[in-house]
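Participant: Predicted model and sequence below, questions to follow.
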Amino acid sequence: MGPPALYALLMLAVPLATIFAYTFWTQDGLTIDRTLTFSNYREAFNDPLYRQLMLRSVWIAGAVTLATVMTAFPIAYFVSFHVPQRRKALWIFLITIPFWTSYLIRVFLWKVILGYNGVLNTTLLGLGIIDEPLSFILYNANAVVITLAHAFAPFAILPIFVALEKIDRSLLEASRDLGETHLTTFLRVTLPLAMPGIVAAALIVFIPTIGDYVTPRLVGGPDGLMIANMIQTQYLRLNDAPMGATLAVLAMAIVAVISALVFLASRLTARIWA
């Protein structure tokens, strides 16, 4: 355990501790004033811009997580319960195909699809469904949610699929033999047993989404920027590493609290179902 522990300490613990230490320092021109202070935290809590970006990041990440899990579950359920065993590997292979292309290419493709004269607006105009191009689907939070939901869909499908595959099919047969319908069997047997996969998918999507800055920068516009974009600005444009570190620590704290609440809620739900 020695070498892996040392590697984790050097690559994870030391950088995080360094970032945390920066939050108590201030930027003095091109140098760092290492006098301990809580001014960065006071500014982060009192500045309405930082609060707005933090709340928007949580809202976008939550919307992406909800949309991704709700669209991923039917796909995982179909592959697990309705695809023959010999073809499941092929379906999983097809689900991972988006990983073959660059993340940036997928984001730019969504710009082409959602643009004012993009594929979606052109199609809707050609079908006569709309009279003028839709302007609310690009360069705002909606575009960020759509793009991130597509990008993280495989991350949600795979853990849900694994959880569904572990369900003993005889339990479903026993439920039907005891008089339950397909719907009640799903609600009382399948869904509770699949909950670990759903929770894992939600956390896998939510945690990286709240820290994404590429997608908001490319398709979000002014109304779609998130806290990660402000962290990047603090480090690279404003040359204020302590404030950037403070915002990063606060974002990590929010993610940790929300993740803990989701975990506790899932445990409580499991007990209620039991």
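Facilitator: Sure thing, it's come through. All values reported here derive from a predicted model rather than from experimental measurement.
Participant: C-alpha only now, for contacts and for neighbours.
Facilitator: OK.
Participant: distance of residue 8 from residue 259?
Facilitator: Distance from residue 8 to residue 259, counting by CA to CA, to the nearest Å: 22 Å.
Participant: Tell me which of those two has more neighbours.
Facilitator: For residue 8 versus residue 259, neighbours defined as other CA atoms under 10 Å are more numerous around residue 259 (17 against 12).
Participant: now the strands for the stretch 51-200 of the chain?
Facilitator: Taking DSSP state E, counting those that start in this stretch as the criterion, the stretch 51-200 of the chain contains no strands.
Participant: for stretch 244-262, which positions count as buried?
Facilitator: Within stretch 244-262, the residues scored as buried using 16 or more other CA atoms under 10 Å are 244-251, 254-255, 258-259, 262.
Participant: Likewise for stretch 38-54?
Facilitator: Neighbour-count burial for stretch 38-54, counted by 16+ other CA under 10 Å, picks out 40, 41, 44, 50, 53, 54.
Participant: cool, and stretch 56-71?
Facilitator: Across stretch 56-71, burial judged by 16+ other CA under 10 Å covers 56-69, 71.
Participant: ok, residue 114 - how many residues close by?
Facilitator: Per other CA under 10 Å, the neighbour tally for residue 114 reads 24.
Participant: That one contacts residue 120, doesn't it?
Facilitator: Yes. With contacts counted by CA atoms under 8 Å, residue 114 reaches residue 120, the gap being 5.9 Å.
Participant: now the helices for the stretch 151-274 of the chain?
Facilitator: Assigned helices in the stretch 151-274 of the chain, in chain order: 153-165, 169-177, 182-185, 191-210, 214-215, 227-236, 241-273 (criterion: DSSP state H, counting those that start in this stretch).
Participant: try this one side by side with the last:
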Amino acid sequence: MRTRKEAPTVTTTQFTRLMRSEGMRGFTLMSPTLIYALLLLAIPIGVIITFSFWTQHYLDFDTTLTLKNYAIIWEKPIYQTLLFRSLIVAGTVTLVTVVLAYPIAYFVAFRVQDHKAIWIFLITIPFWTSYLLRIFAWKLVLGYDGLINSTLINLGLIDEPLSFILYNMNAVIVTLSHAWLPFAILPIYVSLEKIDRSLLEAATDLGDKPLMRFLRVTLPLSLPGVIAATLVVFIPTVGDYVTPKLVGGKDGVMIANFIQIQFGKANNWPLGAALAITAMVCVTAVAVSVAGFIKFIGSRIR
């Protein structure tokens, strides 16, 4: 006659061993950060997702779950146009900042021998001033009577102020690129600084010229920093609404401006939440695709 197997029980010794294990110690150290992230990130996002499935009726919310807000987004071309424009602007800003940041980070990592801390200090100086102050500074530079137009007119190169450098997408791209450039330099610099110099010496001993050494060794090993810089710049740029409002004009409006309007003047929080979730999903998809593409290019270079 078969006897039914008893369910295994956890003894006191096993429980004590589990609590003293390295994994449990790591989880204990991680718990405060995890709770902090849940309170400040997961819960607000959950609230926004919930709002996106509600509808607004004057000053009250209809909590009946519906996809009406998402249907409105994909039925009205204006929202699709703004989302596409925001992705284009963010992609252009990311490309410009990474292209400008890489040579600066490379110079500090490989060419500066002494006082690197001073160079890093100089890179972070823009953080000392208000973000709004930097935007207004660019308005003075790009304005109709600003530095660029005044200089060109005084030199006789133009007869009237240039109109394409302010209150359009060009002004938004220039201003955002300047604002986020330090954020792109730092992760690339850290990635370049960690490269083992003996690998470069080995490549030289094997006959690689400086260009091939850079393409085969330096660039692939620095791609984690490039990916980090890309994500750090691209993701928040899509959600920027202050810069487009101040220097973008009607041709520089982005999706974040409409989200702000829905939560503000329009008082339509559910539609604003649906716009935010849609933008977040699109940004995540594009960011993951770009990061995967960069890693693929790095593997092909090697």
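Facilitator: Cool, the structure landed. Predicted model, so just to flag it, every value in this text is computed and none were measured.
Participant: circling back: relative to residue 138 of structure 1, which of the helices of the stretch 151-274 of structure 1 is closest?
Facilitator: With CA to CA, the closest approach to residue 138 of structure 1 among the helices of the stretch 151-274 of structure 1 belongs to helix 214-215: 11.5 Å.
Participant: I'd like to check what contacts that closest one. Which residues are they?
Facilitator: The contact list for helix 214-215 of structure 1 (CA atoms under 8 Å, 6 or more residues apart in numbering) reads 107, 144, 147, 148.
Participant: now, which of the buried residues of stretch 38-54 of structure 1 lie within helices?
Facilitator: Among these, the residues falling in helices (DSSP state H) are 40, 41, 44, 50, 53, 54.
Participant: Test my guess that the first one contacts residue 24.
Facilitator: Pointing back at residue 40 of structure 1 there. Yes. Using CA under 8 Å, residue 40 of structure 1 makes contact with residue 24 at a distance of 7.1 Å.
Participant: Mind listing the shared neighbours of those two?
Facilitator: residue 242.
Participant: picking that back up, can you name the two of the ones in helices among the buried residues of stretch 38-54 of structure 1 that sit furthest apart?
Facilitator: Largest separation among these by CA to CA: 40 and 53, giving 16.2 Å.
Participant: so residue 56 of structure 2 touches residue 270, yeah?
Facilitator: Yes. Using CA under 8 Å, residue 56 of structure 2 is in contact with residue 270, at 6.4 Å.
Participant: Which one of these two is surrounded by more residues?
Facilitator: Legend: neighbour count by other CA under 10 Å for residue 56 of structure 2 and residue 270, higher for residue 270 (26 against 16).
Participant: Counterpart of the more buried one over in structure 1?
Facilitator: Mapped onto structure 1 by TM-score structural alignment, residue 270 of structure 2 lines up with residue 242.
Participant: likewise residue 17 of structure 2?
Facilitator: With TM-score structural alignment as the criterion, residue 17 of structure 2 matches nothing.
Participant: I'd like to know how far residue 17 of structure 2 sits from residue 206 of structure 2.
Facilitator: Going from residue 17 of structure 2 to residue 206 of structure 2 by CA to CA gives 52 Å.
Participant: which residue sits closest to residue 209 of structure 1, ignoring its sequence neighbours?
Facilitator: Spatially, and ignoring its direct neighbours in sequence, residue 209 of structure 1 is nearest to residue 61 (5.4 Å; CA to CA, 6 or more residues apart in numbering).
Participant: if I look at that neighbour, how far off is residue 3 of structure 1?
Facilitator: To residue 3 of structure 1, residue 61 of structure 1 is 35 Å away according to CA to CA.
Participant: for residue 227 of structure 1, same thing?
Facilitator: Counting by CA to CA, the gap from residue 227 of structure 1 to residue 3 of structure 1 is 35 Å.
Participant: of the two, who's got more company?
Facilitator: Neighbour count, other CA under 10 Å: between residue 227 of structure 1 and residue 3, residue 227 has more, with 28 against 8.
Participant: which residues sit in contact with the alignment partner in structure 2 of that one?
Facilitator: For residue 227 of structure 1, the aligned residue in structure 2 is residue 255 (criterion: TM-score structural alignment). Residues in contact with residue 255 of structure 2 (CA under 8 Å, 6+ apart) are 79, 82, 83, 86, 238, 239, 241, 275, 279.
Participant: shouldn't residue 197 of structure 1 be in contact with residue 165?
Facilitator: No. Here residue 197 of structure 1 lies out of contact with residue 165, judged by CA under 8 Å, at a distance of 10.3 Å.
Participant: For the two, work out which one has more neighbours and name it.
Facilitator: residue 197 (22 against 16).
Participant: what's the counterpart of the more buried one in structure 2?
Facilitator: Mapped onto structure 2 by TM-score structural alignment, residue 197 of structure 1 lines up with residue 225.
Participant: Please apply the same query to residue 40 of structure 1.
Facilitator: Applying TM-score structural alignment, one finds that residue 40 of structure 1 aligns to residue 69 in structure 2.
Participant: if I look at residue 210 of structure 2, how far off is residue 198 of structure 2?
Facilitator: Residue 210 of structure 2 sits 15 Å away from residue 198 of structure 2 when distances are taken as CA to CA.
Participant: swap that for residue 218 of structure 2, sorry
Facilitator: Separation of residue 218 of structure 2 from residue 198 of structure 2 (CA to CA): 12 Å.
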